[in-house]
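Turn this into a structure:
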Amino acid sequence: MPVIDTHVILRNGDKVLLSQRGGPYGYGRWHAPSGKLDRGETVRTGAARELREETGVDVDPEHLRLVHVVHHKQSADIERIGLFFEATAWQGEPENREPAKCLALAWFSVHDLPEDIIEYPAAGLYGYLRNERTLTEHGWRR
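A predicted model of the protein is given here:
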């Protein structure tokens, strides 16, 4: 079974909030606040929980709009389904609540994103920003 990941895109005008990884996967690279869905929780509840745990920002799950899906082939044995949500309203100012896992939080213009975004979350972020389609299959051989 694929791992189900939730990713939350916080926008402030033309800026999006990104997190710089501090753990072994993608160390030093950027991605949107994200995490795995826990057993027994809905995807929007899980996305809101992960956002709060990582950034301190509160969002009502009803204010999370699904904007993109990525079916990611991580390896021969691991598949992931990433659900990318845009927060349409939230409360609080982002702060790094997980310094052991996150090196920094920063706002970036959608016109000047860092080049070192991890490929899997980049596929969802760019899919959302380009509004070309709602599904990306990433890492699969064709």
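
switch to C-alpha atoms for all contacts and neighbour counts from now on
Noted.

Can you classify residue 54 by secondary structure?
helix (DSSP: H, G, I helix; E, B strand; the rest coil).

Correct me if wrong: it contacts residue 104.
No - using Cα atoms under 8 Å, residue 54 is not in contact with residue 104, being 10.7 Å away.

what touches both of the two?
Residues within reach of residue 54 and of residue 104 at once, by Cα atoms under 8 Å, 6 or more residues apart in numbering, are residue 96.

Pick out whichever of those two has more residues nearby.
Neighbours were counted for residue 54 and for residue 104 using other Cα atoms under 10 Å; residue 54 has more, 21 against 17.

any idea how far that one is from residue 34?
8 Å (Cα to Cα, to the nearest Å).

So which other helices or strands are in contact with the strand or helix carrying residue 51?
Per DSSP states H and E, residue 51 falls inside helix 43-55. Contacts defined by 3 or more Cα pairs under 8 Å, 6 or more residues apart in numbering; DSSP states H and E place helix 43-55 against strand 3-9, strand 34-36.

so how far is the shortest one off the chain centroid?
What it means is strand 34-36. Between the centre of strand 34-36 and the centre of its chain there are 7 Å (Cα atoms, centre = their mean, to the nearest Å).

residues in contact with it?
3-8, 46-47, 50-51.

Specify which member of these is nearest to residue 93.
Lowest distance from residue 93 to those (Cα to Cα) belongs to residue 51, with 11.7 Å.

One more, so I can put them side by side:
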Amino acid sequence: MAEHLDSNYCQRCGQALEQREFEGKPRPTCPSCGFIVFLDPKVAVVVLVSDGDRLLFVQRGAEPQIGKWCFPGGYVDRGEQVEAAARREVREETGLEVEITGLIGVYSLPSNPVIVIAYSGEARSGELIPGTDAEDAGWFEEDELPELAFPHNVKIIEDWEACC
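I've put the predicted structure just below:
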């Protein structure tokens, strides 16, 4: 049986998968039909919502990094448009409706199979209320940020200041 797989069996014929080298990398491969599995990264979105000199953050209510702060965001659902996912995540985590005002950047780490797409946005309506997966939500001055959950949060702020 192949190790470190999302699935141990071929989705085409049901045969147990094996690790075989393909294009210089070990890949889960079906020894029966030859189907090669490419383990795709997840796509996530975050929104840097600004209000003057204040930035919106949510305090994480779940691991990883429970209790630390990050931008509202989460995974894009299959079939969902990326900007729609960004607006949905802000609404779910903060109660606010936002207008996406720009693309800040796209981020990834070799150690984590997630692609993070960061947008800038502005709150248009709603009441700031933390969602069920957040301990808290709040506005912070740029020079008084809370303890951030992820290293790429700092890079996103730097890129936002440079571009938007």
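
related to what we said a few turns ago, could you redo the contacts of strand 34-36 of structure 1 as JSON lines and give each row neighbour count and distance to residue 20 of structure 1?
As requested, the contacts of strand 34-36 of structure 1 are exported to JSON lines (neighbours: other Cα atoms under 10 Å; distance: Cα to Cα, whole Å):
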{"residue": "3", "neighbour count": "13", "distance to residue 20 of structure 1": "21"}
{"residue": "4", "neighbour count": "16", "distance to residue 20 of structure 1": "21"}
{"residue": "5", "neighbour count": "21", "distance to residue 20 of structure 1": "17"}
{"residue": "6", "neighbour count": "26", "distance to residue 20 of structure 1": "17"}
{"residue": "7", "neighbour count": "29", "distance to residue 20 of structure 1": "14"}
{"residue": "8", "neighbour count": "27", "distance to residue 20 of structure 1": "14"}
{"residue": "46", "neighbour count": "22", "distance to residue 20 of structure 1": "20"}
{"residue": "47", "neighbour count": "30", "distance to residue 20 of structure 1": "18"}
{"residue": "50", "neighbour count": "23", "distance to residue 20 of structure 1": "15"}
{"residue": "51", "neighbour count": "26", "distance to residue 20 of structure 1": "14"}
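
right, and the pair among those residues with maximum separation?
Within those, 3 and 51 form the most distant pair, 18.0 Å apart (Cα to Cα).

What lines up with residue 52 of structure 1 in structure 2?
By TM-score structural alignment, residue 52 of structure 1 lines up with residue 91 in structure 2.

What residues does that match make contact with?
Residue 91 of structure 2 touches 97-98, counting by Cα under 8 Å, 6+ apart.

ok, back up a step: quick one: which of the helices and strands packed on helix 43-55 of structure 1 is nearest residue 22 of structure 1?
Of the helices and strands packed on helix 43-55 of structure 1, the one closest to residue 22 of structure 1 (Cα to Cα) turns out to be strand 34-36, at 13.3 Å.

what span of structure 2 lines up against the closest one?
Counting by TM-score structural alignment, strand 34-36 of structure 1 corresponds to 73-75 in structure 2.

with structure 1 superposed, average distance for the matching stretch?
For stretch 73-75 of structure 2, the mean distance to aligned residues of structure 1 following superposition is 0.4 Å (mean Cα distance after the TM-score superposition for structure 1).

What segments of structure 1 are strands?
Here structure 1 has its strands, by DSSP state E, at 3-9, 11-12, 15-21, 30-31, 34-36, 64-73, 79-87, 102-109, 135-138.

ok, and the closest non-adjacent residue to residue 148 of structure 2?
Closest residue to residue 148 of structure 2 apart from its sequence neighbours, by Cα to Cα, 6 or more residues apart in numbering: residue 69 at 4.7 Å.

my read: residue 110 of structure 1 touches residue 15, true?
Yes - the pair residue 110 of structure 1 / residue 15 is scored as a contact, 5.6 Å apart, by Cα under 8 Å.

quick revisit: hang on, isn't the residue nearest to residue 148 of structure 2 packed against residue 153?
No - with contacts counted by Cα under 8 Å, residue 69 of structure 2 stays clear of residue 153, the gap being 9.4 Å.
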